[in-house]
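1. sequence and computational prediction follow.
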Amino acid sequence: MAVLLPINPEHPEPRKIKRAVEILEQGGVIGYPTDAVYGLGCDLMNKAAIERLYQIKGMQRDKNLAFICPDLADISRYAIVENAIYRVLKRFLPGPYCFVLTATREVPKMVQMKQKTVGIRVPAHPVTQALVRELGRPIISTTAAPPGEEPMVDPWEIKERFPGLELVLDAGAGGSVPTTVVDLSEGEVRILREGAGPTDELV
């Protein structure tokens, strides 16, 4: 059963971030807040942990996982970012968006979509940013919601619903609207899902 660990949403305590990162490094799966909804996640580079994440959520293997980078500079390791794409990313990130980009060889095949693309997030949330900075590489992100259901907003309920988690970082009630998903992989803006991020300036 997961441990529920209260954490300051504005100024996350370093020892609590360190504890969460130690769990990620050991192949654990955790629940954590983002600027949109609570997420479930693990270390991008741990294949066994990614398999566990699919099992814990009850998610089919063809469902895509996004991953979280600490900042724009880190994105270019995992995705091809041309000038026009960079301008879009710089305008809307950090923020409640997931951008679908062409993957580089650094991205494990397990998390690549069929077209060799990848969904990348840079959330505007101090806890999420602290996690990826401390880990030193991206963490996988999927909405904390049973398949086909609405996002869960209560950290305690997330802990109860997903007993395979090692830890849930409790930063208070989460949002109920997931990210806006935008495909930039073909050089034009295609909105795949309207969500927490406004779309009127994207098109």
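-> Thanks, I have it.

2. going forward, measure contacts between C-alpha atoms and count neighbours the same way
-> OK.

3. gap between the spatially most central residue of the chain and Y54?
-> A centroid search over the chain (Cα atoms, centre = their mean) returns S141, at 2.8 Å, as the residue closest to the centre. For S141, the distance to Y54 equals 11 Å [Cα to Cα, to the nearest Å].

4. which residues in this structure form helices?
-> With helices called from DSSP state H, the chain shows them at 14-25, 47-57, 72-78, 83-92, 126-135, 155-161.

5. which positions within the fifth one qualify as buried?
-> It refers to helix 126-135. Within helix 126-135, the residues that count as buried by 16 or more other Cα atoms under 10 Å are 126-133, 135.

6. alright, now check it against this:
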Amino acid sequence: MKEEIENAYAVLKRGGTILYPTDTVWGIGCDATNPEAVDKVYNLKKRSDTKSMICLVSDFKMLNEYVENVPEVAYDILKYAKKPTTIIYDDPIRVAENIIAEDNSLAIRVTKDEFCKKLLQKFRRPLVSTSANISGEQTPKSFTEIDPLILEGVDYIVNLQRDKKSGKPSSIIKLKNDGSVKVIRQ
């Protein structure tokens, strides 16, 4: 795993894209603070840049570095969640403008996956984590189902867990600064 972290880190540091296993599905990732890298992901997925993407962070400390005001209820939701849970926060900061939704929000998941956590701790910036598919296509259930255009289009493929089935996409909850909570995907 250490070698894969080093390889992925080197690619991310130079603004490249990676294909990697996450705590949910295989993801396409890049430095979420680098607008050129984020554009590469949008182009690879053939996705409109008006549709925002999820980011991963390693822990609550990193979460607080990239969201201006994390509502207190977020910590409880994440602490008691039984499955990977992504929360959409208002007022993200220090991330690429092109990853922020039109309503000035950003979806972020605190990962529990060991590889992702270690990579994020080394990289010390959030990672884009969007499903490894062309926009509008099915999310691959395993590495073997990933479209060849994605495999050829990323700068590095993490060589871990290729035989593992993907999990389900995360739950998504939108928390507004005004205290309102909306479940987007269970």
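-> Structure's in. What do you need? Source: prediction; values computed, not measured.

7. still on that earlier bit, quick check: the residue nearest to the centre of the first structure touching C69?
-> No - look at S141 of the first structure against C69 with Cα atoms under 8 Å: they stay out of range, at 10.3 Å.

8. ok, now how distant is P151 of the first structure from L40 of the first structure?
-> 11 Å.

9. oh, I was asking about G175 of the first structure
-> 14 Å.

10. looking at those two, which is more packed in?
-> Neighbour count, other Cα atoms under 10 Å: between G175 of the first structure and L40, L40 has more, with 26 against 17.

11. wait, doesn't that one sit right on S141?
-> Yes - shown here, L40 of the first structure and S141 form a contact pair, counting by Cα under 8 Å, at 5.9 Å.

12. what do these two both touch?
-> Counting by Cα atoms under 8 Å, 6 or more residues apart in numbering, L40 of the first structure and S141 have no contacts in common.

13. and N46 of the first structure? What does it align with in the second structure?
-> For N46 of the first structure, the aligned residue in the second structure is N34 (criterion: TM-score structural alignment).

14. and the residue nearest to its match when sequence neighbours are not counted, how many residues sit next to it?
-> Computed as Cα to Cα, 6 or more residues apart in numbering, the closest residue to N34 of the second structure that is not its neighbour in sequence is A96, at 5.5 Å. Applying other Cα under 10 Å, we find 17 residues neighbouring A96 of the second structure.

15. can you find the partner of A96 of the second structure in the first structure?
-> In the first structure, A96 of the second structure lands on P108 (TM-score structural alignment).

16. quick one, what contacts A8 of the second structure?
-> Contacts of A8 of the second structure by Cα under 8 Å, 6+ apart are 18, 119, 156, 158.

17. between its first and last residues, how far does stretch 116-135 of the second structure reach?
-> With Cα to Cα as the measure, stretch 116-135 of the second structure spans 23 Å from end to end.

18. how about that stretch, aligned to which bit of the first structure?
-> Mapped onto the first structure using TM-score structural alignment, stretch 116-135 of the second structure covers residues 128-147.

19. run through who's touching that stretch.
-> With Cα under 8 Å, 6+ apart as the test, stretch 128-147 of the first structure has contacts from 12, 17-18, 20-21, 24-25, 31-34, 37-44, 50, 57-59, 65-70, 122-123, 151-152, 158, 178.

20. drop anything exposed from those residues.
-> Buried residues within these, counting neighbours by 16+ other Cα under 10 Å: 12, 17, 20-21, 24-25, 31-34, 37-44, 50, 57, 59, 65-70, 122-123, 151-152, 158, 178.

21. okay, now the corresponding residue of the second structure for R190 of the first structure: neighbour count?
-> Mapped onto the second structure by TM-score structural alignment, R190 of the first structure lines up with K182. Neighbour count of K182 of the second structure, defined by other Cα under 10 Å: 12.

22. K182 of the second structure and T86 of the second structure, how far apart?
-> Counting by Cα to Cα - K182 of the second structure and T86 of the second structure are separated by 12 Å.

23. what is in contact with these two at once?
-> I173.

24. what about P148 of the second structure, distance to T33 of the second structure?
-> Going from P148 of the second structure to T33 of the second structure by Cα to Cα gives 27 Å.

25. and those two? Which one has more around it.
-> Of the pair P148 of the second structure and T33, T33 is the one with more neighbours under other Cα under 10 Å, namely 21 against 10.

26. just checking, the more buried one touches P92?
-> No - contact criterion Cα under 8 Å: T33 of the second structure and P92 do not qualify, at 11.1 Å.

27. quick one on the thing from earlier: turn the buried residues of helix 126-135 of the first structure into TSV, columns for distance to L184 of the first structure.
-> Formatted as TSV, those follow (distance: Cα to Cα, whole Å):
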residue	distance to L184 of the first structure
P126	26
V127	27
T128	23
Q129	23
A130	27
L131	26
V132	23
R133	25
L135	27
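
28. closest to Q112 of the first structure among those residues?
-> V132 (19.5 Å; Cα to Cα).

29. what's the spacing between that closest one and W156 of the first structure?
-> Taking Cα to Cα, one finds V132 of the first structure at 23 Å from W156 of the first structure.

30. just P163 of the first structure next, same as before
-> From P163 of the first structure to W156 of the first structure the distance is 11 Å (Cα to Cα).
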